[in-house]
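Peer 1: Provided below for reference: sequence and predicted model.
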Amino acid sequence: ELDAALVAIHGTGLNMRGDIVASRSWPLGAIAEDLRRVASQTPMTAKEFTRINRAFGELHADALEAVCSDAGVQPDLAVLHGQTVFHAPPLSWQLIDPWPTATRLRCRVRYDLRSANIASGGQGAPITPLADFMLFASPDEPCIVVNLGGFVNATLLPRRCDSIDLIRGYDICACNHVLDHLARTRLHAAFDRDGMAASAGQCDEGICARIENAIQPSPTSHARPRSLGTGDEAIRIIEMTSHLRAEDACRTAVEAIARCIARTLCSETNASAPTPHSIPLLIAGGSARNRALHTALTSHWNGPVRTTNESHGIPVGMREAAAMAILGACADDGVRYTLPSVTGARSVVMESALIENGNTNFPDFRAV
């Protein structure tokens, strides 16, 4: 699905906050298989690349037009991340044609959000930690935002009153790339809805250890953050679980991912793995709906584990959409949204590409 959110931005610069006014998840339809083909490096003609790029851009315009129409709002800025079909810095491609959105919404459009940082010597990922700080940082205690998307990425947030220089963020391991591949090949479904199959399975400890070893991050220094982008682990993991029942394969993969997350975060928060830490985890992304994964995380982390919907009223599927709106508004305000402590380099030019347009007189609803 394509997640679109209409976000009201209040304030400017580092003092801004965002409230979701309306949101919608839009089915990808046939374009989903096209995007998988591109991401898997399937050879195709320039015409095919161009067709997929345009179709994906039209789909964005459809979704944004619908969410704005439903809310009765004309936005003055749209922010498009696109689909990451390749990421191995210094090479990265977030596929999207922004022009259908610009022409149909008649608003300014920001896109290509990572290239400036990569060209400046950074990893170009993760890019959401500053937005996480604005959306989720607590005045009272640190917390960790864990996005359970194609990859697991984590943002370690200081208190809201602390310096943004204390924010840390990195990718941890593959998540939906693995779980959805398992669902397609073993359950013959797009994904394991609510983790029902995994909840009905048993964990194979031997295979679980092998999967965790395959997906766990290699040691990195803070000067060179970890940035992932292929999901090649999925194919290897499918092969590891081939002799297991489908439900057991799903449960084993979920357990391995949860253990990898907990172990990595324990290490990063100076706890002695596998002893869990008490810092709250706020989970978002598609697999935050996977009850088996939520349960596994809770069992390996003795602090509270809550969804972003439970903690801040932001639906788990809309965290990234809301974050993109924040990043676009930051760029409008002249704030570089990538953090050197996260991506490894400071962007030397203003970030994101911009299509100018005429409708800029709606300050209460500045970004989608």
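Peer 2: Yep, it's here. Remember, it's a predicted structure, so these values are computed and weren't measured experimentally.

Peer 1: hey, let's count contacts and neighbours off CA atoms from now on
Peer 2: Noted.

Peer 1: Now tell me what touches stretch 217-232 from outside.
Peer 2: 39, 84-88, 123, 125-126, 150-151, 169-174, 177-178, 264, 341-344 (Cα atoms under 8 Å, 6 or more residues apart in numbering).

Peer 1: Quick one: neighbours of the nearest residue to Asn176 once chain neighbours are set aside, just the number.
Peer 2: What sits nearest to Asn176 in space, not counting adjacent residues and going by Cα to Cα, 6 or more residues apart in numbering, is Gly150, at 4.3 Å. By the other Cα atoms under 10 Å criterion, the neighbourhood of Gly150 contains 20 residues.

Peer 1: before we move on, back to that, from the contacts of stretch 217-232, which would you call buried?
Peer 2: By the neighbour-count criterion of 16 or more other Cα atoms under 10 Å, those include these buried positions: 39, 84-87, 123, 125-126, 150-151, 169-174, 177-178, 264, 341-344.

Peer 1: Now that Asp34 has come up, it's in contact with Asn53, right?
Peer 2: No: in terms of Cα atoms under 8 Å, Asp34 does not count as a neighbour of Asn53; the distance is 9.7 Å.

Peer 1: that older thread, from the contacts of stretch 217-232, which land in helices?
Peer 2: 39, 177-178, 264, 341-343 (DSSP state H).

Peer 1: Next up, a structure to set beside the first:
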Amino acid sequence: MSAGVGQPFEALASGNSIKKALCIGLMSGTSLDGVDGVLLDLAGPGVHVLAQASLPFEPTFRAELLSLNIASYNELHRAALAGNRIAAAYAQVVHQLIQQAQNLDLNATDVLAIGAHGQTVRHQPQRWSEAAMGAGYTLQLNNPALLAELTGITVVADFRSRDVAAGGQGAPLVPAFHQQVFSQPGVTVAVLNLGGIANLSVLPGQASDPVLGFDCGPGNALMDAWCLQQTGQPFDQGGAWAASGQCLPDLLARLLDEPYFSQPLPKSTGRDLFNSDWLQDKLQGFTNAPAQDVQATLTELTASACADCISSYAKESKRLIVCGGGAFNHHLLQRLQAHLAGIPVSTSDQDGLPPLEVEAAAFAWLAYQTMHHKPGNLPSVTGAAGRRILGAIYPA
């Protein structure tokens, strides 16, 4: 049974003193490639990664998660089993992190909490009907009670639902963390997370100005899906396959003719929209196009959509920091830089946080916020009615 965030933290801690401000963050994103985990020390200014671990999803489990993204047979039962399996995978990553931490004379009892994002399989924050007494929702598969049982550490989960309940998108939640670690006084900085979906954070140089953040559209999701279908490889290593092809202007125009791209802020999206069915519909009439040309066009779609967002909302940025798996797609970064000639593009490891650790670190930070009764959302990003303490707490 989860403890509500309104319950005093002292009661949740059961009288045990917290030796360090250590939190674990676990992230399995829309790329569906596996679990990334970090152990963070948040005791002082900034964030300090003490350990990092990852665990790939088996191809059959990845396929199951993809199938649960759409209405399918017996999905409630299958979703529950998938949630259990995700919790078990999360626990494996936690044990890896604790093993590494033992070299630093730390153990599980030193960890304040685990922030467990879960695996998003539905994201419908805008489907609201007053007549039906309904509201939008977002659904992440997980079993945080099982994770707490397997690790013996307090778990914070279901971060997005409270923001949605307050009228927000529930996503993206990482801009608040980006503000903590990447903002620079007097300088506007843009941060682009290239996961399955691409999301942008615009960090103003003046503290009085609001942070902006939203989903730009597809990140790696469509590129990965096409690469797997055509080559059997889960992703285009370094973007080399796309670089061998030519962008198809007519196909690119059709891909960009998607109403989501012109929607006003706040907005968020996911595989509910940008999935293989969406792509197959757009590919009608291009069945004879070389596969590598389609891949080049999908890469250009991501680069163009993200660059348009930066030009519209972050044109004063002095730099673009890229994180997520897409940071390793060299061809994609080159295309981004070509669109943004006046804004230097670099990856987050130049700022001391490797690209694959940023999102997991964000959920460690969000767990820390929750455990200290501090809000984790930004209404300027999600459109929520106000700042809210996010997540439900499952005591150790």
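Peer 2: Nice, thanks for sending it over. Keep in mind the model is a prediction, meaning the values are calculated, not measured.

Peer 1: Let me see the TM-score of these two.
Peer 2: Here the TM-score of the superposed chains, computed with TM-score structural alignment, normalised by the length of the first structure as the reference length, equals 0.87; 341 aligned residues with a Cα RMSD of 1.9 Å.

Peer 1: Could you dump the ones in helices among the contacts of stretch 217-232 of the first structure into TSV with distance to Thr295 of the first structure added?
Peer 2: As requested, those are arranged in TSV below (distance: Cα to Cα, whole Å):
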residue	distance to Thr295 of the first structure
Ala39	31
His177	20
Val178	18
Thr264	18
Ser341	31
Val342	29
Thr343	31
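
Peer 1: nearest to Thr155 of the first structure, of these?
Peer 2: The shortest separation between Thr155 of the first structure and any of those is 9.1 Å, and it belongs to Val342 (by Cα to Cα).

Peer 1: What does the closest one correspond to in the second structure?
Peer 2: Alignment note (TM-score structural alignment): Val342 of the first structure maps to Val381 of the second structure.

Peer 1: And for Ile326 of the first structure?
Peer 2: Across the alignment, which pairs residues by TM-score structural alignment, Ile326 of the first structure is matched by Trp365 of the second structure.

Peer 1: Show me the helices in the stretch 151-300 of the second structure, by range?
Peer 2: Here the stretch 151-300 of the second structure has its helices, by DSSP state H, counting those that start in this stretch, at 160-165, 174-182, 221-231, 240-243, 249-256, 276-282, 291-313.

Peer 1: wait, I meant the stretch 1-150 of the second structure
Peer 2: Applying DSSP H, counting those that start in this stretch to the stretch 1-150 of the second structure gives helices spanning 9-13, 59-67, 75-102, 144-151.

Peer 1: Just say which of those helices is most tucked in.
Peer 2: Each of the helices of the stretch 1-150 of the second structure was assessed for mean neighbour count using mean count of other Cα atoms under 10 Å. The highest is helix 144-151, with a mean of 21.

Peer 1: what range in the first structure matches that one?
Peer 2: Under TM-score structural alignment, helix 144-151 of the second structure corresponds to residues 98-105 of the first structure.

Peer 1: same check, this time on stretch 238-257 of the second structure
Peer 2: Counterpart in the first structure of stretch 238-257 of the second structure, with TM-score structural alignment as the criterion, is residues 194-213.

Peer 1: so how far is Phe136 of the first structure from the nearest residue to Asp192 of the first structure once chain neighbours are set aside?
Peer 2: Computed as Cα to Cα, 6+ apart, the closest residue to Asp192 of the first structure that is not its neighbour in sequence is Ala183, at 5.7 Å. Spatial separation of Ala183 of the first structure from Phe136 of the first structure under the definition Cα to Cα, to the nearest Å is 31 Å.

Peer 1: Ile257 of the first structure now?
Peer 2: Summarising the geometry, the distance separating Ile257 of the first structure from Phe136 of the first structure, computed by Cα to Cα, is 24 Å.

Peer 1: Counting neighbours, go ahead and name the busier of those two.
Peer 2: Neighbours per residue, other Cα under 10 Å: of Ile257 of the first structure and Phe136, the larger number sits with Ile257, 28 against 22.

Peer 1: which ones are touching the alignment partner in the second structure of that one?
Peer 2: Following TM-score structural alignment, the counterpart assigned to Ile257 of the first structure within the second structure is Thr302. Contacts were defined as Cα under 8 Å, 6+ apart; by that measure Thr302 of the second structure touches 198, 217-220, 332.

Peer 1: Recalculate using a threshold of 7 Å.
Peer 2: Thr302 of the second structure is in contact with 218-219, counting by Cα atoms under 7 Å, 6 or more residues apart in numbering.

Peer 1: and what of His87 of the first structure?
Peer 2: Under the contact definition (Cα under 7 Å, 6+ apart), the residues listed for His87 of the first structure are 93, 228-230.
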